[in-house]
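> Build the 3D model from these lines:
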Amino acid sequence: MEAPPGFTQDFKEKEVCRLKKSLYGLKQSPRAWFGRFTLAMRKYGYKQSNSDHTLFLKRRNGLITCLIIYVDDMIITGNDKGEMEQLRQNLFAEFEMKDLGRLKYFLGIDVLRSKQGIFICQKKYILDLLAETGMMDCKPIETPMMTNHKLHMEIKAKLADKERYQRLVGKLIYLSHTRPDIAYVVGVVSQFMHEPQAAHMEAVIRIIRYLKGTSNHGVLYKSNGNLEIQAYTDADWAGDKGNRRSTSGYFTLVGGNLVTWRSKKQKVVALSSAEAEFRGIARGLAEILWINKLLTELGLPPKGTSRMMCDNKAAIQISENPVQHDRTKHVEIDRHFIKEKLEAGIIELPFVQSEDQLADILTKAVNGRIFNHCLGKLSFGDPTTQLEGEC
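Okay, the predicted model is just below:
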């Protein structure tokens, strides 16, 4: 690199600087930084998690300390106060950094604490998005997308601003980290990033209008005295009007708290509704196994069988029946994968009707377990009584 201003008089002709720190401006900068940080954490006696490589764990005298890092922002937690203080001192000596105290704001996520539990939301992120799009004074809307939408690539349709569309959808994808209610609709609009049309842009604007009226929504985490793992899976058969692929989704709860959720269009066309549900069960099962592994590494191994709710009897029967069916040849690997975990007692597949499943989800929402209005209006009162009137 060339010598910076003020040092040129000490350099001879054709002499340059040799760069020793590869932190900024290079493609391998993140890899170099994370490798350097990992070596430091191992030197302090921390073990890198196999479930999440950005998570570092250390056990001492029956206590545990956890550190999770995203680029150069990190969170330290645990029940070993002495080790946490020692880790801070080690990091200060090794790197140039500062302690911001108790976690309040992290990567655009607000963290609020009350007697009910810990509430996370992205209100500031939503307000910044509304200001950027000039929609601070827009009229809110009650739903993020029309029921039975028919979004697809139309022939010779009017095109939208591609750059603006990609920027808005990218922000919505990050926003869905604390907003499971928009996970499906964001997954739909993100399918048209390569060539957005006017109808797709209108769908994105509708999502932003929905966020205008629900900027205080987020996820509440509370202690319910158990770590029981539950999962709900569902799929729509041939829901995509363009290529007739199905969309499957799931969300998982640990101890009654919502921890992961996903909505994703399947890679192949399902020949029946049972097949679409079956593929959704396989993806939900993979998520349960990952959560089991992560809890085990944290020293909290699951004690019982995880329950995965499904509303399709045919998919459950295929999973439990050991007889080879001709109609399941193309999903044979998924079938054996699910059957193996059923026989091992890792999961069970109770049948739940769609209406009962929805009622159960709404009950948990009203009780403040999944969604809640934050920042004064509802989150710090009794959510059950206060939400009854609004519902």
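> C-alpha only now, for contacts and for neighbours.
Noted.
> how about the helices in the stretch 51-200 of the chain?
81-94, 123-133, 162-175, 183-189, 198-213 (DSSP state H, counting those that start in this stretch).
> Between those helices, which one is closest to S263.
Closest approach to S263 among the helices of the stretch 51-200 of the chain is made by helix 183-189 (5.3 Å; C-alpha to C-alpha).
> I'd like to know which elements the closest one is packed against.
Secondary-structure packing of helix 183-189 (3 or more C-alpha pairs under 8 Å, 6 or more residues apart in numbering; DSSP states H and E): helix 162-175, helix 198-213, strand 257-265.
> buried set for that helix?
For helix 183-189, a neighbour-count test (16 or more other C-alpha atoms under 10 Å) marks A183, Y184, V185, V186, G187, V188, V189 as buried.
> Make a markdown table from the residues you listed and add distance to I346 to it.
Shown next, in a markdown table, are those (distance: C-alpha to C-alpha, whole Å):
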| residue | distance to I346 |
| --- | --- |
| A183 | 27 |
| Y184 | 28 |
| V185 | 32 |
| V186 | 32 |
| G187 | 30 |
| V188 | 32 |
| V189 | 35 |
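> Between which two of the residues you listed is the distance greatest?
Every pair of the buried residues of helix 183-189 checked by C-alpha to C-alpha; the farthest is A183 and V189, at 10.4 Å.
> Output the helices of the stretch 51-200 of the chain as a markdown table; include the columns distance to G101.
As requested, these are exported to a markdown table (distance: least, C-alpha to C-alpha, whole Å):
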| stretch | distance to G101 |
| --- | --- |
| helix 81-94 | 11 |
| helix 123-133 | 20 |
| helix 162-175 | 24 |
| helix 183-189 | 31 |
| helix 198-213 | 30 |
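> so who does K339 touch?
Shown in contact with K339 (C-alpha atoms under 8 Å, 6 or more residues apart in numbering): S319, E320, P322.
> could you list every residue that touches the first one?
The one in question is S319. Applying C-alpha under 8 Å, 6+ apart to S319 gives the contacts R335, H336, I338, K339.
> element containing the last one?
Just to be clear, that refers to K339. In the assignment (DSSP states H and E), K339 maps to helix 332-343.
> of all the contacts of S319, which comes closest to K81?
I338 (41.5 Å).
> For burial, what's the neighbour tally of the closest one?
I338 has 25 neighbours, counted by other C-alpha atoms under 10 Å.
> Over to D73?
D73, neighbours per other C-alpha under 10 Å, totals 10.
> Strands of the stretch 201-350 of the chain, start to end?
218-221, 229-236, 247-254, 257-265, 306-309, 347-348 (DSSP state E, counting those that start in this stretch).
> Please generate a structure for the following sequence too, so the two can be compared:
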Amino acid sequence: MAKMRGEAEVVLLDSEGRKESEKEGVILLIWVDDLLIAANNNGSLSDVKEMLKRKFKMKDLGELKHFLGIDFTQSQGEIKMSQKRHIAKMLERFGMSECKPRSTPCEQKLHFDTEGEVIDSTGYREIVGSLIYIMTCTRPDLSWIVSKLSQHLAEPKQQHWAAAKQLLRYLKGTIDQELHYKKSEESLKLEGYSDADWAADQNDRRSTTGYCFSLTENGPVISWKSRKQPTVALSTCEAEYMALAATTQESMYLVQLLKGVDRNSPHVPVKIYEDNQGAIALSKNPVSRQRSKHVDIKYILYDLHMLRGRYLLHIVLLQIW
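Next up is the predicted model:
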């Protein structure tokens, strides 16, 4: 059994309700009173359905098409995920169904200052809360701006409200975007990308951590996050190092989850891409130096897993035009 975020659980059973064998298995995802059932053959799927019907009062809704505000389109060897209907309802709720669409989620080099009159936070919190759910489920392209907007829930100002409205216009123009997962002929290997924006916030000079993961080299992402770092980094190396620690922490969770779902694949070592030479050198040789001895001890977690050979750190080569 492997825990998922929220109230969901992934349970692996065979067709008789016992633990999964190596040859065949059924995955149950449970969210309160809703269940998703996945199997590698129709026979096992039917057997598990009948077993559950004998023990519980339940209704079979057929092939998965809609779940928790997410639309699913299934075909041979591929699954598409989107939230088109959910976004359309949200735009109508906030009076933006007929708004002019935008091609970008926010302005370039967006900066929120501390000036301006505080507005009513109720409507702003409703919009940001809805955006957080969409970003978490199917829209990794919203991660950075939604993270910025969520930092001002207590005392939002007109500039924050304007940025939130622009994001709704962006959703209007990109409502048909979806995550597209295809069956891979190659073995799945977890790959991650880590980055940091040093001293990005001009008000408190804290940096921003960003990472994403996929299971194939050119495949869609399965996990993503953009988050403000809890402490002030004194250098780009330190900011990137803290981002690597967060990326490693997420990869540990994903490896545990993947091992529960697919026990035949090792899923290690995890390949993580990083573009900062200083952070790479510090992670491979975490000795105490004048410029790094102040780094919080919790980030040594990353070094321990590096030394155990569970992660391969790669340098990302950037070409500047």
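> Overlay the chains and give the TM-score.
Comparing the chains after superposition, counting by TM-score structural alignment, normalised by the length of the second structure, produces a TM-score of 0.89; 308 aligned residues with a C-alpha RMSD of 2.1 Å.
> the inter-axis angle of the longest helix anywhere in the second structure versus strand 208-214?
If you go by DSSP state H, the second structure has its longest helix at helix 236-261. Angle of helix 236-261 of the second structure versus strand 208-214, following axes from the mean of the first three to the mean of the last three C-alpha atoms, to 10 degrees, is 30 degrees.
> average offset between the helix holding K339 of the first structure and the second structure?
Compared with the second structure after fitting, helix 332-343 of the first structure has a mean deviation of 3.1 Å; criterion: mean C-alpha distance after the TM-score superposition for the first structure.
> Let's have the contacts of K339 of the first structure in TSV, adding distance to L289 of the first structure.
Listed next are those as TSV, based on distance: C-alpha to C-alpha, whole Å:
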residue	distance to L289 of the first structure
S319	17
E320	18
P322	22
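> Out of those residues, name the ones that lie in helices.
Using DSSP H, the contacts of K339 of the first structure in helices are S319, E320.
> Of the contacts of K339 of the first structure, which are reproduced in the second structure?
Contacts conserved in the second structure for these, counting by both residues aligned by TM-score structural alignment, their matches' C-alpha atoms under 8 Å: S319, E320, P322.
> circling back: closest to K329 of the first structure out of the helices of the stretch 51-200 of the first structure?
K329 of the first structure sits nearest to helix 183-189 of all the helices of the stretch 51-200 of the first structure, at 29.1 Å, using C-alpha to C-alpha.
> so where in the second structure does the closest one end up aligned?
Counting by TM-score structural alignment, helix 183-189 of the first structure pairs with residues 143-149 of the second structure.
> Any buried residues in the helix holding K339 of the first structure, and which?
Buried residues in helix 332-343 of the first structure, counted by 16+ other C-alpha under 10 Å: D334, R335, H336, I338, K339, L342.
> For the third one, list the residues it contacts.
Think H336 of the first structure. The contact partners of H336 of the first structure, taken as C-alpha under 8 Å, 6+ apart, are S319.
> next one: the last one
Shown here is L342 of the first structure, whose contacts under the criterion C-alpha under 8 Å, 6+ apart are E320, E348.
> The second structure: which residue goes with that one?
Matched to the second structure by TM-score structural alignment, L342 of the first structure sits across from M306.
> ok, its match to S283 of the second structure distance?
Distance of M306 of the second structure to S283 of the second structure, computed by C-alpha to C-alpha, to the nearest Å: 7 Å.
> Over to S130 of the second structure?
Distance from S130 of the second structure to S283 of the second structure, by C-alpha to C-alpha: 38 Å.
> what does M4 of the second structure give?
M4 of the second structure is 29 Å from S283 of the second structure, by C-alpha to C-alpha.
> Equivalent analysis for I70 of the second structure, please.
Computed with C-alpha to C-alpha, the distance linking I70 of the second structure and S283 of the second structure is 39 Å.
> now do A199 of the second structure
Where S283 of the second structure is concerned, A199 of the second structure sits at a distance of 21 Å (C-alpha to C-alpha).
> And for D60 of the second structure?
51 Å.
> Is there a neighbour count for G219 of the second structure? I'd like the number.
16.
> which ones are touching the closest residue to it other than its chain neighbours?
Once flanking residues are discounted, G219 of the second structure sits nearest to Y181: 7.4 Å by C-alpha to C-alpha, 6 or more residues apart in numbering. Y181 of the second structure makes contact with E78, I79, K80, G219, P220, according to C-alpha under 8 Å, 6+ apart.
> preserved in the first structure, out of those residues?
Contacts conserved in the first structure for the contacts of Y181 of the second structure, counting by both residues aligned by TM-score structural alignment, their matches' C-alpha under 8 Å: E78, I79, K80, P220.
> Among those residues, name the ones in strands.
E78, I79, K80 (DSSP state E).
> And for the equivalent of the last one over in the first structure, nearest residue in space, chain neighbours not counted?
Yep, that's K80 of the second structure we're talking about. Using TM-score structural alignment, the equivalent of K80 of the second structure in the first structure is F119. Spatially, and ignoring its direct neighbours in sequence, F119 of the first structure is nearest to L220 (4.4 Å; C-alpha to C-alpha, 6+ apart).
> For Q74 of the second structure, see how far away the equivalent of that neighbour over in the second structure is.
Aligning on TM-score structural alignment places L220 of the first structure opposite H180 in the second structure. Computed with C-alpha to C-alpha, the distance linking H180 of the second structure and Q74 of the second structure is 10 Å.
> what does V128 of the second structure give?
Counting by C-alpha to C-alpha, the gap from V128 of the second structure to Q74 of the second structure is 30 Å.
> out of the two, which sits in the more crowded spot?
Taking neighbours as other C-alpha under 10 Å, V128 of the second structure and Q74 compare with V128 leading, 20 against 13.
> just checking, the more buried one touches W161?
No - contact criterion C-alpha atoms under 8 Å: V128 of the second structure and W161 do not qualify, at 9.8 Å.
> Excluding residues flanking it in the chain, which one is nearest L91 of the first structure?
Nearest to L91 of the first structure is M97, by C-alpha to C-alpha, 6+ apart, at 7.7 Å.
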